[in-house]
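Peer 1: one predicted model, sequence on top.
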Amino acid sequence: MIIDESFQTTDVGEAEQIARRVYPRAELREPATGDFAYQHFTRGENGVNFTRFKINSRMDIAVDFHDVAAFGLRLAGRYAVESNRDQIDSSQPFLFTPGPGSSGSEELDVLMVNIDTEHLAKAAAARQGVDDARLVFGRHEAVSPVMRAHWMRTVNYAWNSVIQVSDVFHNDAIRAATFETVVTAALAAFPIDVAARARTFDFASSAAVRRAKAFIEDNADQALTVTQVAEAARMSVRALQLGFQRELGTTPMGHLRDVRLDAARAELRAADEDTRVADVARRWAFANLGRFAAQYRARFGENPGDTLRR
């Protein structure tokens, strides 16, 4: 069902009832001081919605985020936030994890992306190749500056180009694709994992492993980290490691090492008399020559110098 609604009120009790349309267990704890005005704008569908709240005065709010993950972006005002008794830095995109949350605000303008945990779990299951997903939430901030920036770009596009443009929002194909992108970005940007799961082969997981392999092979001469590979594959590090183990019998970094060794061997075989083993090793991101030689022997049964002299 499509949600498309907007409200304004100057009554605190009515504001609480409106807030409960999004968070059924919301409670406006303290009476507002001075003039009070509340604005509420929501659009969404199928377990995903964008809601913008504006409250012009001081207000303390308690919410039990029951079966929902609420991703917040403070646009203006003061906003002191807690989620499951953890204090949250609201100057950056943040996550209210399922459970009790509270806030104290003044002149608040905040955008919330609310995703039902059931919807989020189904997306996580499909993404990680599992039959059934039980979500495990980590910290309340993004996993890295890069993923935080990606999340902000995704939310800004969805909000400014789709949600607020009525004709675009009511286009079924655009709305569905936008919400799918938002859910995928949320799973990638925040520390949300899957536990107690039953595995099954999944073409989405296989495709992600192929993306990771291609990224490794295209950038094998660079100083890659497993986090960079996971971001390129659009998977969590844990899911990527499990996918590589299941499909290739190795780890992402193990595959990277083998790609580099194969490339170094090919270069040594084609080398001229001026080529040095150390130069080839460095070219393929082996900083330690002794470790390179040991790994080379383990893979090919000979020293790199033996290959060079043939």
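Peer 2: Received it, and whenever you're ready, just let me know what you need.
Peer 1: C-alpha only now, for contacts and for neighbours.
Peer 2: Fine.
Peer 1: show me where the stretch 201-310 of the chain has strands.
Peer 2: Applying DSSP state E, counting those that start in this stretch to the stretch 201-310 of the chain gives no strands.
Peer 1: how about the contacts made by the closest residue to residue 53 other than its chain neighbours?
Peer 2: Sequence neighbours aside, residue 40 is the residue nearest to residue 53 in space, at 4.9 Å (criterion: Cα to Cα, 6 or more residues apart in numbering). Counting by Cα atoms under 8 Å, 6 or more residues apart in numbering, residue 40 touches 6-8, 18-19, 51-54.
Peer 1: in strands, which of those residues appear?
Peer 2: Among the contacts of residue 40, the members found in strands (DSSP state E) are 6-8, 51-54.
Peer 1: out of these, which is nearest to residue 295?
Peer 2: Nearest to residue 295 among the ones in strands among the contacts of residue 40, counting by Cα to Cα, is residue 51 at 54.3 Å.
Peer 1: so the closest one makes contact with residue 113?
Peer 2: Yes: with contact defined as Cα atoms under 8 Å, residue 51 reaches residue 113; the gap is 6.5 Å.
Peer 1: structure B:
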Amino acid sequence: MTSNASTGSTLWGRSVISGETTVSYLLNHQVFASQDLHLARDVLSDLNSIDALDAIGTNRNVDVAIHFAELAGIGLIYASFGGGRVYIETPAIDEENLFFMFVTSGSAQVQHGKYECNISSDLGLVRNMRLPLSATEDNFSTLGTQLSLSLLRAHAQSLTGHDVIRSDLVFDPALDLTRPETRHVRDTLQYVATALDGPLTQFDGPHIRTELRDMLLTNILMLLPNSYSDVLNGRPAPMAMPHYVKRARDYIHAHAAQPIGLQELVEYSGCSYRTLQSAFGETFGMSPMVYVRMVRLNGAHNDLLVAEDGDTVATIARKWGFAHIGRFAAMYARQFGVIPSETLRRRF
């Protein structure tokens, strides 16, 4: 079922197509490859992946390759369609899944339900698999992951507390790669894909795979705009709350980089210690001081993403009130699934 490309070659994960060099992923996990348009159409149709696949223009060659790797219950997918222009239609699927798609070469004009956009290296897509999708693709390849909403909700609850998440989880369909946060998610996905093609091909440790999966889920939930973003990032959430909780919450956000004590919050909010503790638990699923820590960690995280040359983990941690760097690194890793030095290293 597989075939070698006539329009290019592959060497160490770099595909040369019509004189352009692009990066390929999951090379050790290829499940289908063909230059036969009819065969590709039939096979992908049988997999319920497409309704239509056609070459457009004078160059009617196709070079379809699908790579798939499993990671602790989730799937990573790399797909490429060669150096020409291709039109593709994919059906709606009756599953509560989202596909997070980052373009690795070329571009595509996409119709996703009522949403229309041109995706490229600057703009990816969050596809709701319950909506049909059609696209005209040019020299197109993509790396993505398909995740169930139930898994994402469960991971969000593990990050925030069981009673915090009350509404449906909805993502902005546009993956804006001018945002450093979105680039960080893309880099994390590429890092995981590279690990699956490298060290994890020889070592099949389930704990490492689970940690990589959780790191990816945490980054997607914390850094991509979605309906849980306010709660996950410790920002004021659109929910009814007692006025004294709102006063304490607003005070925390305004003074997060300064020393804040519980007695100070009690005095500012105008209620008793016990009332504030109880109300914060009912509203946010955590105590006031845990909320303070979450806001500070998010402030440090955002600063690491946009750090300048010369900035260090230690200086950013101290700015946000973390005097002990080891404890800061441990708390940061629990919240974001990656150590702070790794975030600093991957910043753009």
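Peer 2: Looks like it arrived, so ask away. It should be emphasised that the depicted structure is a prediction, and the values quoted were computed from it without experimental measurement.
Peer 1: TM-score for this pair?
Peer 2: TM-score for the superposed chains, counting by TM-score structural alignment, normalised by the length of the first structure: 0.58, backed by 222 aligned residues with a Cα RMSD of 3.8 Å.
Peer 1: hang on, the earlier thing: so which of the contacts of residue 40 of the first structure hold up in the second structure?
Peer 2: Shared with the second structure under both residues aligned by TM-score structural alignment, their matches' Cα atoms under 8 Å, the contacts from the contacts of residue 40 of the first structure are 6-8, 51-54.
Peer 1: going by neighbour count, which of those residues comes out on top?
Peer 2: Using other Cα atoms under 10 Å as the neighbour criterion, residue 51 leads those with 23 neighbours.
Peer 1: skip the chain neighbours and tell me the closest residue to that residue.
Peer 2: Setting aside the residues directly before and after it, residue 51 of the first structure is nearest to residue 42 in space (Cα to Cα, 6+ apart), at 4.3 Å.
Peer 1: a strand runs through the one you found, doesn't it?
Peer 2: Yes: under DSSP: H, G, I helix; E, B strand; the rest coil, residue 42 of the first structure sits within a strand.
Peer 1: one step back: which of the kept ones among the contacts of residue 40 of the first structure sits closest to residue 186 of the first structure?
Peer 2: Closest to residue 186 of the first structure, out of all of these and judged by Cα to Cα, is residue 51, at 15.9 Å.
Peer 1: ok, that closest one - contacts?
Peer 2: Neighbouring residues of residue 51 of the first structure by Cα under 8 Å, 6+ apart: 40-43, 111-114.
Peer 1: what residue in the second structure is paired with it?
Peer 2: Taking TM-score structural alignment, the alignment pairs residue 51 of the first structure with residue 77 from the second structure.
Peer 1: cool, residue 255 of the first structure as well?
Peer 2: If you follow residue 255 of the first structure across to the second structure using TM-score structural alignment, you land on residue 252.
Peer 1: count the neighbours of that match for me.
Peer 2: 24.
Peer 1: can you check residue 247 of the second structure too?
Peer 2: Residues near residue 247 of the second structure, counting by other Cα under 10 Å: 15.
Peer 1: show me what contacts it?
Peer 2: Counted by Cα under 8 Å, 6+ apart, residue 247 of the second structure has contacts 268-269.
Peer 1: contacts for stretch 96-111 of the first structure?
Peer 2: Contacts for stretch 96-111 of the first structure (Cα under 8 Å, 6+ apart): 50-85, 137, 140.
Peer 1: whereabouts in the second structure does stretch 280-297 of the first structure align?
Peer 2: Following TM-score structural alignment, the aligned partner range for stretch 280-297 of the first structure in the second structure is empty.
Peer 1: quick one: the helices in the first structure?
Peer 2: Assigned by DSSP state H, the helices in the first structure fall at 12-19, 117-128, 145-157, 166-169, 172-189, 203-218, 226-233, 237-248, 252-269, 277-283, 289-300, 304-309.
Peer 1: ok, which of the ones you listed comes nearest residue 35 of the first structure?
Peer 2: Comparing the helices of the first structure by Cα to Cα, helix 12-19 comes nearest, at 10.6 Å.
Peer 1: quick revisit: any idea what the residue nearest to residue 53 of the first structure aligns with in the second structure?
Peer 2: Using TM-score structural alignment, residue 40 of the first structure lines up with residue 66 in the second structure.
Peer 1: now do the contacts for the equivalent of residue 213 of the second structure over in the first structure.
Peer 2: Under the alignment (TM-score structural alignment), residue 213 of the second structure pairs with residue 179 in the first structure. By Cα under 8 Å, 6+ apart, the contact set of residue 179 of the first structure is residue 48.
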